[in-house]
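Chemist: Task: produce atomic coordinates for the following.
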Amino acid sequence: MGMSDEIRSALAARIRDHSAKVAVMGLGYVGLPLAVVFAEAGYTVVGIDPIESKVESINRGESYVMDIPSEQLAALVSAGKLRATTDTSVLAEADAVSICVPTPLRKTGDPDLSFIVSATESLAPFLHSGMVVVLESSTYPGTTRELMLPVLTECCELQAGRDFFLAFSPERVDPGRKDWTTINTPKVVGGITPQCSDMAELWYGQALQTVVKVSSCEVAEMSKLLENTFRMINIGLVNELAIMCDRLGVDVWEVIDAAATKPFGFMKFTPGPGLGGHCIPIDPLYLSWKLKSLNYTARFIELASEINTGMPRFVLRKVQDALNEAGKPLKNSRVLVLGAAYKPDIDDMRESPALDVIGLLMQLKADVRYHDPFVPKIEHDGWALHSVDDLMKEVAAADCVVIITNHSSYDYAAILEQASLIVDTRNGLGAMGKNQSKVVRL
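Modeler: Below is the predicted model of the structure:
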């Protein structure tokens, strides 16, 4: 048996008997659930994050991620299976490392890979023989091989696939879901070499129910972008359909429900005030940016992005027109926005269209209030608001109520009864809102 075979065999043995020490870099909505899954599978896990308050919270057994109950976290911490630190030197003892750091877009529209670069540079001094490293952060095809690999190997003689194992596995977290979670959502993995793919598959397969191995990290990177580009483009399609139906005087929600009765060849998407969350509004633009460097324009992505980013202004016009019909100008009108999170029943504000809608209303001097049972305060782009305390009092006092996020906890029947005017961008009122003179639907 050669030296490289011995390294693979030894690491595989530690992974199989769960004696491998696991590190997770980045303890947000992706990293913390992943760390919990590995710890519950029997591994000893250390989470690494530069934010001291997160580290202290985890070590107290207090979760700040909605999908992880504090009781579940506290049990793992007290059992010594999971702890957190800001000290990257613990990577020296790690056998397996998952990197789960943010990858936002800059204002110029190009990917901000500074978090991946920083994490890789922090890991590089502690890279050692017999270590498997998996990047989970959404990014463009080529990042793992072209950006991470050179940083990890420039100061050492270790070789990927021989001495250590580098792979990409796209996160597929959908915050707030109970049916598909980190442990049972199929996990795609692809490595720099076949040996890297094999080791990543072996490791993740010890904790996750289904692992799907692909031929390369580029395939894995591209698969994530396809998933979210598919959703972005189809949401763009139904958002444009909503605009067209508005012009035609046709009920878009009835059209969609009718089309959805077809048992094949159609997948139901619904319109809304814009795109939110980290993945769908952003991931396709990584691909678009990458293709521009290859002199190719991703036309579907560019068009869908244009339509989706224009939806908050479409909502603004709906509010303006509704108030005009009621004989009121938007300026100084009291507008109550219901829902600030990007989707129902979570506290995630990332890229939420509510931010754009509120900002546009403020620009036109509306008296804007908001309510969200999960988001007590918003600070964005130089303005700040607190969620109102007495919801129904504000509903009754508002000149217009705008439903942006259709949280399930809202009593829509009571809101319909108390409000003088409603603009419903999510069909939150459902059948109650049809044929109501005081309800304007998207």
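
Chemist: make it CA atoms for all contacts and neighbour counts henceforth
Modeler: OK.

Chemist: Can you tell me how far the nearest residue to residue 19 once chain neighbours are set aside is from residue 378?
Modeler: Setting aside the residues directly before and after it, residue 19 is nearest to residue 43 in space (C-alpha to C-alpha, 6 or more residues apart in numbering), at 6.6 Å. Applying C-alpha to C-alpha, to the nearest Å, the value for residue 43 to residue 378 is 38 Å.

Chemist: now swap in residue 361 and tell me
Modeler: Residue 361 sits 15 Å away from residue 378 when distances are taken as C-alpha to C-alpha.

Chemist: cool, residue 327 as well?
Modeler: 30 Å.

Chemist: Counting neighbours, go ahead and name the busier of those two.
Modeler: Set side by side, residue 327 and residue 378 show more neighbours around residue 378, with 15 against 9, by other C-alpha atoms under 10 Å.

Chemist: Second chain to compare with the first, below:
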Amino acid sequence: MSLLEQLKSKIENHEAVIGVVGLGYVGLPLAVEKAKAGYKVIGFDVQESRVEQVNMGINYIGDVVNEDLSQMIKSGQLVATTDYARIAEVDAVAICVPTPLDIYQQPDTSYVKSSAGEIAKYAHEGMLIVLESTTYPGTTEEIVRPALEAKGLKTGETVFIAYSPERVDPGNKHFKTKNTPKVVGGITKSCTEVAATLYRNVLEGDVYEVSSPAVAEMEKIFENTFRHINIALANEMAILCDKMGIDVWEVIDAAKTKPYGFMAFYPGPGLGGHCIPIDPFYLTWKAREYNYHTRLIELAGEINNSMPEFVVNRAMHILNEDGRALKGSKITVLGVAYKKDIDDVRESPVLNILEILDKQGAEYKVVDPYVKSFRCSDKVIETVNLTEELIKESDLIMITTDHSNFDYELISKHSRVVFDTRNALKEVNKPKKYIKL
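Modeler: Modelled structure (predicted):
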């Protein structure tokens, strides 16, 4: 029996030991799902605090069910470690590490390189390695493959390498890791075959096979660039509608009645999260290698990045209409998470809004039921509770994240002025002075 057949047999019989490198927003949910599917799973992370939490069954990721993690730990199906020597025990490993941008807006693949290097130290024949981190087309071939082949392993014969992009959408109540369709592209057909076999035995969503890792890598960036550009269009429409005295939210509601040719995207205070504000710039960076300038993507980035400043300028004009200056005004900012009903503040545009408010001398307090404290610039900010007293003493209520558990009736009843960047009050009676983005 060939190494490919042996590995597929282990996977299909749930005898394979699975490794997951990186126990963050992508890795921990994946590790839990693989353990729930009946595989012995070893999670790897360089942060000792994370490893300790996992091994104690303490969940720190919103998309993971607390009971699922606790049960998998107690049953011994899942264990976490900082010891990469245990890679030698696994038959398949997924790399789920961060791929941020550096200060020059260029891809930082150091985590991928480090992970691939550690895996290569302890890799063995008959092993599957899948990169899941979002990155530019070519990463799997340029970074992961050389690391494994430097050890003498032969791709497609003695080691199997593929790329399968994560599609985590924090806070999504309908689509989780378990039921979201998966795209898989291996370096060879045998690599694709074995990787697809693993995901089909773990997930409920369809597994779609593509011809190469580069196709799968590009597909992921295309997904997020699509959203990036369409949100920029919605933001630009919001700016224009504001100048023309038109309600952009009503415009979008009208447009989406068309049953074909239109998909609704909504404006907001800017883009946040681990994907959409970052991933398109992986493509713009890679495009330069081919002497191509991705003008549309970069222009969309300019528009989206300008929204925090636009929001603060709107707030300033709203206050001016009441004879108040932004400097010294008491502003209550509702929500610092980058999207509703989650605790994730990564790349949140609200952080930029707060920085600008600081520079303008505004006095602000932040309310977010999902976030107890967060770092903004060089200081840690503690959030406060939303109370009737806080609302009444505020010169302006600024809704920046439309959490479902905000008491919008209370906000509407007692606010002097509300500036709503998310159309959050659409279902309640509006306050006397209510302005939407």
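
Chemist: Alignment lookup: the residue nearest to residue 19 of the first structure to the second structure.
Modeler: Using TM-score structural alignment, the equivalent of residue 43 of the first structure in the second structure is residue 39.

Chemist: From residue 150 of the first structure, how far off is residue 88 of the first structure?
Modeler: From residue 88 of the first structure across to residue 150 of the first structure, the span is 20 Å (C-alpha to C-alpha).

Chemist: Those two - which one has more neighbours?
Modeler: residue 88 (18 against 13).

Chemist: residue ranges for the strands of the stretch 301-442 of the first structure, please.
Modeler: 334-338, 367-371, 377-380, 383-386, 400-403, 422-424, 439-441 (DSSP state E, counting those that start in this stretch).

Chemist: let me redo that: the stretch 101-250 of the first structure
Modeler: Ranges of strands in the stretch 101-250 of the first structure, per DSSP E, counting those that start in this stretch, are 131-135, 164-168, 187-191, 211-213.

Chemist: Let me know which of these is the nearest to residue 322 of the first structure.
Modeler: For the strands of the stretch 101-250 of the first structure, distance to residue 322 of the first structure was read as C-alpha to C-alpha. The smallest value, 46.4 Å, belongs to strand 187-191.

Chemist: Would you check how far apart the counterpart of residue 327 of the first structure in the second structure and residue 329 of the second structure are?
Modeler: Alignment note (TM-score structural alignment): residue 327 of the first structure maps to residue 323 of the second structure. Relative to residue 329 of the second structure, residue 323 of the second structure is positioned 11 Å away (C-alpha to C-alpha).

Chemist: what does residue 367 of the second structure give?
Modeler: Distance, residue 367 of the second structure to residue 329 of the second structure, by C-alpha to C-alpha: 17 Å.

Chemist: how far away is residue 143 of the second structure from residue 149 of the second structure?
Modeler: Distance of residue 143 of the second structure to residue 149 of the second structure, given as C-alpha to C-alpha: 11 Å.

Chemist: try residue 379 of the second structure
Modeler: 45 Å.

Chemist: For the two, work out which one has more neighbours and name it.
Modeler: A direct count of neighbours by other C-alpha under 10 Å for residue 379 of the second structure and residue 149 places residue 149 higher, at 14 against 8.

Chemist: contacting residues around that one?
Modeler: Residue 149 of the second structure makes contact with residue 155, according to C-alpha atoms under 8 Å, 6 or more residues apart in numbering.

Chemist: again, but for residue 296 of the second structure
Modeler: residue 229.

Chemist: That one: what secondary structure?
Modeler: helix (DSSP: H, G, I helix; E, B strand; the rest coil).

Chemist: Give the aligned equivalent of it in the first structure.
Modeler: Under TM-score structural alignment, residue 296 of the second structure pairs with residue 300 in the first structure.

Chemist: For the stretch 101-250 of the second structure, which segments count as helices?
Modeler: 110-122, 139, 145-149, 189-202, 213-244, 248-255 (DSSP state H, counting those that start in this stretch).

Chemist: same check, this time on the stretch 251-400 of the second structure
Modeler: According to DSSP H, counting those that start in this stretch, the helices that the stretch 251-400 of the second structure contains are 279-288, 295-321, 349-359, 388-393.

Chemist: of the ones you listed, which approaches residue 97 of the second structure most closely?
Modeler: Using C-alpha to C-alpha as the measure, helix 279-288 is the one of the helices of the stretch 251-400 of the second structure that comes nearest residue 97 of the second structure, at 14.1 Å.

Chemist: Next, the mean deviation of that closest one compared to the first structure.
Modeler: By mean C-alpha distance after the TM-score superposition for the first structure, the fitted helix 279-288 of the second structure averages 0.7 Å away from its aligned residues in the first structure.
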